[in-house]
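Asker: one predicted model, sequence on top.
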Amino acid sequence: MLAILRTVREDLQAARGQDPAARSNAENALVYSGLHAIWSHRVAHRMWAVPALRGPARVLAQLTRFLTGIEIHPGATIGRRFFIDHGMGVVIGETAEIGDDVMLYHGVTLGGRSLLKEKRHPTLGNRVTVGAGAKILGPVVVGDDSAIGANAVVTHDVPADSIATGIPATVRSRRQHEPLVDPTTFIDPAMYI
């Protein structure tokens, strides 16, 4: 029981740490669909470990999908302090593995590219952030401390401390220093209206 309470507290702390709009643990516990999906998944994942409970685990996952808009297969392995911000449309496949302190935004897919019964979904390391609408497909590995940009499509491994952006995603070192751009040099889109 203490382990469950510790996990709930950690998940609530992750929500407060990752979302500047988070106001209180009580409010977050009531209204954050990402937290509801994670907590339901933690129960379904334990059920999935018992072969006789795999059917009910899938039913629980589908009920959670109906209520939250977040689909997490009960077979997916998820680490501590996982947070889904604005979760609608998130899909996490059966063989996905997610490390600790990972954050996903809405519309993220951790999907497969094969119908074979093998490891077919991504593995995300610790402290990975995945932007809105990103698709990470296949048994790729995203290394620790990496970021996947919004709407990126990742089909190859991403080394640790990297940033992957674009379609298909290109990868660069997170530590790479780029010259700063003066924002006053940008063209104002309003001039075309």
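Answerer: Received the coordinates, thanks. Numbers count the residues shown, from 1 in each chain.

Asker: drop to CA atoms for contacts and neighbour counts, all remaining ones
Answerer: Fine.

Asker: quickly find the element holding Val29.
Answerer: Let me fix one detail, which is that residue 29 is Ala and not Val. Counting by DSSP states H and E, the secondary-structure element that holds Ala29 is helix 25-31.

Asker: who's in contact with that helix?
Answerer: By CA atoms under 8 Å, 6 or more residues apart in numbering, the list of residues contacting helix 25-31 from outside reads 12-13, 15-16, 22, 35-36.

Asker: and which of these is nearest to Pro51?
Answerer: For Pro51, the nearest member of the contacts of helix 25-31 is His36. The distance, counting by CA to CA, is 24.1 Å.

Asker: in a helix, the closest one, correct?
Answerer: Yes. Counting by DSSP: H, G, I helix; E, B strand; the rest coil, His36 falls inside a helix.

Asker: hold the first one in mind and look at this next one:
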Amino acid sequence: MFKSLREDISSVFDRDPAARNALEVLLCYPGLHALWIYRIAHWFWVRKCFLAGRFISHLGRFLTGIEIHPGARIGRKFFIDHGMGVVIGETAEIGDNVTLYHGVTLGGVTWDKVKRHPTLGDNVVVGSGAKVLGPFTVGSGARIGSNSVVVKEVPENATVVGIPGRTVLSQKREEGRVDLEHGNLPDPEARAISCLFDQLRELERKYALLAREHEELKNVVEASRRDVAT
């Protein structure tokens, strides 16, 4: 148990440059508190004490603003930064070394009592406000941009942005390192608009060239007419 607690605290220092000392982390990090409360609730849940598990989970939500269903499965070195508004559903599965930012939802899309929440592989980073909805897999090493809405499977090491989420980059990152630069992601809409502007400038250049040629031809024709008239 103490080894697990030390590992949790160490993961905070690895991924939050604002962390100064262990006491501050113990007292002031709601993501860490939510994780520990979840583990207690999960202990009751797997022993079929469902009411106790849900009640402890509810207390954790009240205290931290983070809702983790006790039926979810969470791996090692899980880190929620800030955390307010994070929701993790009952059948969600989270691998090792995963990072979530505030406002993230791992939600379901059906009322049936089946696997209805996503599975996150190892080393996944989910940016603030992102929604991952449905019983599919987000591959290991994937990054999901802030405020994206992901509704289908994500390949390993892919970067997904937009509504609905689209894969804009697939690149393996350094092994064992958590990539926190979730704000430094490609913007496919900006790229598309930039391409349209490039095409517009090219059309303007061609139009100007045609206009000059037309003016030159007009001058030649007028000069020819004057020569014939004289």
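Answerer: Thanks, I have the structure now. This is a predicted model, so every value here is computed, not measured.

Asker: which stretch of the first structure lines up against stretch 91-103 of the second structure?
Answerer: Residue correspondence for stretch 91-103 of the second structure in the first structure, counting by TM-score structural alignment: residues 95-107.

Asker: what comes into contact with that stretch?
Answerer: Taking CA under 8 Å, 6+ apart as the criterion, the residues outside stretch 95-107 of the first structure that touch it are 14, 18, 75-91, 110-111, 118-134.

Asker: picking up where we left off before, ok, of the contacts of helix 25-31 of the first structure, which come out buried?
Answerer: With neighbours counted using 16 or more other CA atoms under 10 Å, these contain these buried positions: 12-13, 15-16, 35-36.

Asker: just curious, which of those is nearest to Ile148 of the first structure?
Answerer: Using CA to CA, Ala15 comes nearest to Ile148 of the first structure of these, at 19.4 Å.

Asker: can you classify the closest one as helix, strand or coil?
Answerer: Under three-state DSSP, the three-state class of Ala15 of the first structure is helix.

Asker: tell me the counterpart of it in the second structure.
Answerer: Applying TM-score structural alignment, one finds that Ala15 of the first structure aligns to Val12 in the second structure.

Asker: one more: Gly79 of the first structure?
Answerer: With the correspondence set by TM-score structural alignment, Gly79 of the first structure lines up against Gly75 in the second structure.

Asker: also Val153 of the first structure?
Answerer: With TM-score structural alignment as the criterion, Val153 of the first structure lines up with Val149 in the second structure.

Asker: ok, that match - contacts?
Answerer: Counting by CA under 8 Å, 6+ apart, Val149 of the second structure makes contact with 130-133, 161-165.

Asker: which parts of the first structure are helices?
Answerer: Listed in chain order, the helices of the first structure (DSSP state H) span residues 2-18, 25-31, 33-48, 54-68.

Asker: I'd like to know which elements the longest one is packed against.
Answerer: In this structure, helix 2-18 of the first structure packs against helix 25-31, helix 33-48, strand 83-84, with contacts taken as 3 or more CA pairs under 8 Å, 6 or more residues apart in numbering; DSSP states H and E.
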